[in-house]
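*Asks:* the following block contains a protein sequence and its predicted model.
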Amino acid sequence: MKKLTYLFYLIVSILVLLSISCREDFDSVPNSGQLSFSQDTVYLDTVFSNTSSSTYQFKVYNKSSNTINIPKIELGKGQESFFRLNVDGLPGKSFDDIQILPKDSIFVFVEVTADIDALTADETQFIYEDEVLFDTDINQQKVDLVAMIQDAVFLFPQRFEDGSKESLLLGLDENDEEIRIEGFFLDQENLHFTNEKPYVIYGFAGVPPGETLKIDPGARLHFHANSGLIVANNASLKAEGELSADQNLLEKEIVFQGDRLEPGFENVPGQWAAVWLTAGSTNHIFNHVTIKNSTVGILMDSNDGGEEPTLSIKNTQIYNAATVGLLARTGNVEAENLVVNNCGQASVNLSYGGKYNFRHCTIANYWSNSFRQFPALLIENSIQTPDGVLVEDLVEASFSNCIIYGSENIELILNRAEGAAFNYSFKNSLLRFNDINNTYADNPLYDFEDNNLFESMILNETPLFFNPSANSLKIELDSGASMIGDDDISNLVPLDLLGNLRINPSDAGAYNASAQPED
């Protein structure tokens, strides 16, 4: 009986296969030039020379009732084209006899990797075009391909014969083992970044001990994943941009960002590591700089021991850091017209003591990519190490004519450890501190009636930022920060971030209040 059952199923299976093989829709007809496409031109976003683009796609439709055979699909420039295709799962630049079932479609994927030196010797940008050709002669149809190729200066660690890469020594661990990161020291000819071409950096580019990296107005620095800048002992970083006439182009601003140029990566946090100002580095200047989409914007490891600020940061914006925008450990920082927003933890973390003076700064946090446990501003005089908690004097942390605000009820945390000084003050500033559960009601650190700590403060009034989720932190005319500034402070910082003259009484924050711009 079992043998008969098996024989029955075997016969049925053979009959089914025979019936499928005789179906008319598996008999293809030649293409007659009636294909349809999801788009007639594929625009690939700007890509650096000799760097692969993202993958783009379009669809090819067969809207007829017959299976169509396309005898040839190929790139117009053939095998010499800088474009690459994948047609219905097959990689290459030329394809024969591609079939599309009735009322069906196939995907065509497109990438480009171009050498700008092979295109032009004079231009730093070049539009590179090709086309995907479907069929030949009178039945031929096409989809155009357009890419912008950007020349750049590429900086990267050396690869050795054993396959390892150049690295930088950070120090020794508790077992006296070397701690290294993939990176390299910049040589003398690369210690001056100009605005002639963008710079694309792989690994950590190090400023050697005793040297200075100078960055010109309008320079663009692009970092690959897990890459950054690191400044060694007694070395300096001077990023001195200028006010731009066009705030959309930021043509004179110095910009630090990732190396993915597609619009989808415009505001993605964590694309690169950090600008790391190590212990012993000195005399750093940031002016008219934008730092975005890093893991940490600026990591400053300690005061250089001098009387002057180790870091002077003015007219600078730090956005979309995956963890902290400005992280200073025992730093000495003077900040004016600084804007920090949208960071995964604190926007500004003054950790392990130090000396800090913030005037007309906007410290905000409207992070929405995940749950946020930290406030916009976190001030501490201690640090957790494997050997326990270490403390250091917080000599000064003063905030005058500032805005400290965000999407959480509490946007300021003061974390004082015993055994070290903890000096701070807030003056003529707008602060979000909405203690709805009275968690801090009996904590003397938050005694807003104490004028030695909090003078002329405005609490919990909305700043009316234009669009904080999009990092537009300009304020409207009836903002809670409008006309609350101290004249003596605004006289020290007479121009706002956009170069507008402050009029006393001034507005708090980095921007003068203005009317809502048109959409």
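*Replies:* Perfect, I can see it now. Numbering: from 1, shown residues only.
*Asks:* CA atoms for contacts and neighbours, from now on please.
*Replies:* Noted.
*Asks:* who's in contact with stretch 362-371?
*Replies:* For stretch 362-371, the surrounding residues in contact (CA atoms under 8 Å, 6 or more residues apart in numbering) are 337-344, 346-348, 375-377, 402-407, 468-469, 473, 509-510.
*Asks:* let's see that with 7 Å instead.
*Replies:* Outside stretch 362-371, the residues that touch it by CA atoms under 7 Å, 6 or more residues apart in numbering are 338-344, 347, 376, 402-407, 468-469, 509-510.
*Asks:* also stretch 191-202?
*Replies:* By CA under 7 Å, 6+ apart, the surrounding residues in contact with stretch 191-202 are 124, 151-156, 212-224, 227, 259.
*Asks:* how near is the nearest residue to Phe454 once chain neighbours are set aside to Tyr6?
*Replies:* Closest residue in space to Phe454, ignoring its immediate chain neighbours: Phe426 at 4.9 Å, by CA to CA, 6 or more residues apart in numbering. Computed as CA to CA, to the nearest Å, the Phe426 to Tyr6 distance reads 87 Å.
*Asks:* below is an additional structure, to be compared with the one above:
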Amino acid sequence: MRRFSYGFIVIFILFLSIFSCREDLDYQTASHPLRFSKDTILLDTVFSTIRSQTYVLKVYNQQNEDVTIPLIYLDKGINSQFKINVDGTPGTHENNNRFVNVPIKAKDKISIFIEVAPKSIDSTSLVADEDLIFNTLGNSQKVKLLTLIEDADFYYSAGGNIKINSDLVWDKSKPKVIYGNLEIDNGSKLTIEEGTPVYFHKDASLIINNKSKLFVNGTLNSKVTFRSDRRNARYDSLAGNWKQIKLMHQAEATINYSLLKGGENAFYLEEGSKLNITNTEIYNFLYSGIYSEGGNVVGQNLAMNNFGFAALFVENGGNYNFTHCTFANYWNLTTGTTYSVYLSNKQQNSAENIYKNLSATFNNNIFWGRSANNLYLDNKNLKLFNYKFNTNLIRNSNLNINTDSNFNNTILDKDPLFNKTGYSNTVLSLKPNSPAKNNGNPNFSVTVPLDILGVDRALNPSLGAYQ
């Protein structure tokens, strides 16, 4: 009797386990229209062979019964430029991106995860336009998927470093995408022509080695852009998505009409390197816009904003001359003091105290941001520390600007009234009632007769990059 009872119990449990796993036996075929969180999904512009971030589509069962969706599929099947995952089940070559009898509980939802997974393309760009189709009983519904796929020139090495040992010219025929470190070496020259977009993968850098040169030849209406390869516009407002453009000892760079966003440092200069930079915007960097360890910089018509430390950070001395530049810093993403400009003749990270000569001149500029002390002078008095600030607007409560003969004709602690200072949309042009309007010294503007937008500033020049 015990043997019979034991056997009966085992069979009964087995029966229950089998049928409890067959929830679909209680599901009806969906007969009412489904509801979607979006009817069109616009995905990032991506480069051929490089996947996008993941997007989510919610699919809602509006019926009071548990139902199955008979068929969900991409209309181009295995030839699709997209990949989908339906509630945890990925689309594969085997299932041809087709999903059969997908269950949804009553008044519940499922999630569909969508990526661009582009195949190589035959043209410079391709609009990927496809329908994600849902078949229910007597009904068919569609969600539109759209993206732009671009061909690009990739600079990638499994070892993380690529060295270019001969002169190279980049033009706008294709975007340039850098993985790891791309080094211009052996005294070679990289020339980047107007309108060329340059994209950096996470942690990527462009390095100009000893005695090599970089020329960026943007124009007012066709700038050269440097930014992350994450193409969604929100990544422009996030710092730290790539590393930097680094000028090694005795390297040189001449930059005109460029736009840089979203890295760690826009430019990093080693001692003895040279940077001549004009008509350039630099926004949203984790550390600095220009980070110089004893370099040499001439800057005109620069507009800079949002840095974790300083728009211009100088240590170990060097030579600097800036005219009609806007050094703003409205950074508020981390704690600690931030600056528009930080000048030091000390080598900050050295095991011993090392000091180098510093010479810096600033004419017709603006220094402004969240911090009350936007300008910091770290003078150790053990080496030459020459500085001149001629006709500038400065926010600072730490320096004795009014009694320091190195400051001439300073507008102190008056808000310059920029138009926009946010991370996603910085416009550092001046409002009509700005105290920086028409208060520049014409003797300095003669050397920079047009502002960053090409506006004549010969008469009554305003301070900063914008007339």
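*Replies:* Structure's in. What do you need? In this text, all values refer to a predicted model and were calculated from it rather than measured experimentally.
*Asks:* thinking again about what came up before, check contacts around the residue nearest to Phe454 of the first structure.
*Replies:* Ser398, Phe399, Ser400, Leu453, Phe454, Glu455 are the contacts of Phe426 of the first structure under CA under 7 Å, 6+ apart.
*Asks:* when you align them, which residue in the second structure goes with it?
*Replies:* With TM-score structural alignment as the criterion, Phe426 of the first structure lines up with Phe389 in the second structure.
*Asks:* rewinding a little: what's the closest of the contacts of Phe426 of the first structure to Leu477 of the first structure?
*Replies:* Ser400 (20.0 Å; CA to CA).
*Asks:* quick check: the gap between the nearest residue to Tyr155 of the second structure once chain neighbours are set aside and Asn101 of the second structure.
*Replies:* What sits nearest to Tyr155 of the second structure in space, not counting adjacent residues and going by CA to CA, 6+ apart, is Ile178, at 4.9 Å. Separation of Ile178 of the second structure from Asn101 of the second structure (CA to CA): 44 Å.
*Asks:* more neighbours, those two?
*Replies:* Comparing Ile178 of the second structure with Asn101 by other CA atoms under 10 Å, the one with more neighbours is Ile178, at 24 against 18.
*Asks:* Arg98 of the second structure pairs with which position in the first structure?
*Replies:* Under TM-score structural alignment, Arg98 of the second structure pairs with Ser94 in the first structure.
*Asks:* tell me the contacts of its match?
*Replies:* Per CA under 7 Å, 6+ apart, neighbours of Ser94 of the first structure: Ile73, Glu74, Leu75.
*Asks:* show me the contact partners of the helix or strand hosting the first one.
*Replies:* Which is Ile73 of the first structure. In the assignment (DSSP states H and E), Ile73 of the first structure maps to strand 67-75. Outside strand 67-75 of the first structure, the residues within contact range by CA under 7 Å, 6+ apart are 25-31, 93-102, 130-135.
*Asks:* buried subset of these?
*Replies:* Buried subset of these (neighbour count, 16 or more other CA atoms under 10 Å): 26, 28, 31, 93-95, 99-102, 130-135.
*Asks:* looking at those residues, spot the one nearest Val146 of the first structure.
*Replies:* Looking across those and measuring by CA to CA, the closest to Val146 of the first structure is Asp130, at 6.8 Å.
*Asks:* trace Val289 of the first structure over to the second structure, please.
*Replies:* By TM-score structural alignment, Val289 of the first structure lines up with Ser258 in the second structure.
*Asks:* report how many residues lie close to its match.
*Replies:* Ser258 of the second structure, neighbours per other CA under 10 Å, totals 26.
*Asks:* quick one: contacts for it?
*Replies:* Gly218, Lys223, Val224, Thr225, Thr280, Glu281.
*Asks:* for ChimeraX, write the select line for the buried members of those residues.
*Replies:* The following ChimeraX line selects those of those that are buried, judged by 16+ other CA under 10 Å:
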select :218,223,224,225,280,281
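*Asks:* pull the number of nearby residues for the counterpart of Lys172 of the second structure in the first structure.
*Replies:* Aligned against the first structure by TM-score structural alignment, Lys172 of the second structure finds its counterpart in Asn195. Asn195 of the first structure has 16 neighbouring residues, counting by other CA under 10 Å.
*Asks:* tell me the average deviation of the next helix or strand after the strand holding Ile73 of the first structure from the second structure after fitting.
*Replies:* Once strand 67-75 of the first structure ends, the next helix or strand along the chain (criterion: DSSP H and E) is strand 83-87. Superposing on the second structure and averaging over aligned pairs (mean CA distance after the TM-score superposition for the first structure), strand 83-87 of the first structure comes out at 0.9 Å.
*Asks:* do a quick rundown of the helices in the first structure.
*Replies:* 2-21, 487-492 (DSSP state H).
*Asks:* please point out which parts of the shortest one sit buried.
*Replies:* With burial defined by 16+ other CA under 10 Å, the residues of helix 487-492 of the first structure counted as buried are Asp487, Ile489, Ser490.
*Asks:* mind putting those in CSV, distance to Leu237 of the first structure included?
*Replies:* CSV is the format used below for the buried residues of helix 487-492 of the first structure (distance: CA to CA, whole Å):
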residue, distance to Leu237 of the first structure
Asp487, 32
Ile489, 27
Ser490, 27
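*Asks:* let me know the closest of the residues you listed to Arg329 of the first structure.
*Replies:* Nearest to Arg329 of the first structure out of these is Ile489 (CA to CA; 25.7 Å).
*Asks:* right, and Arg84 of the first structure touches Gly78 too?
*Replies:* No. Counting by CA atoms under 7 Å, Arg84 of the first structure sits too far from Gly78 to count as a contact (10.0 Å).
*Asks:* what do the two both touch?
*Replies:* Lys93.
*Asks:* I'm done for today, thanks for sticking with me.
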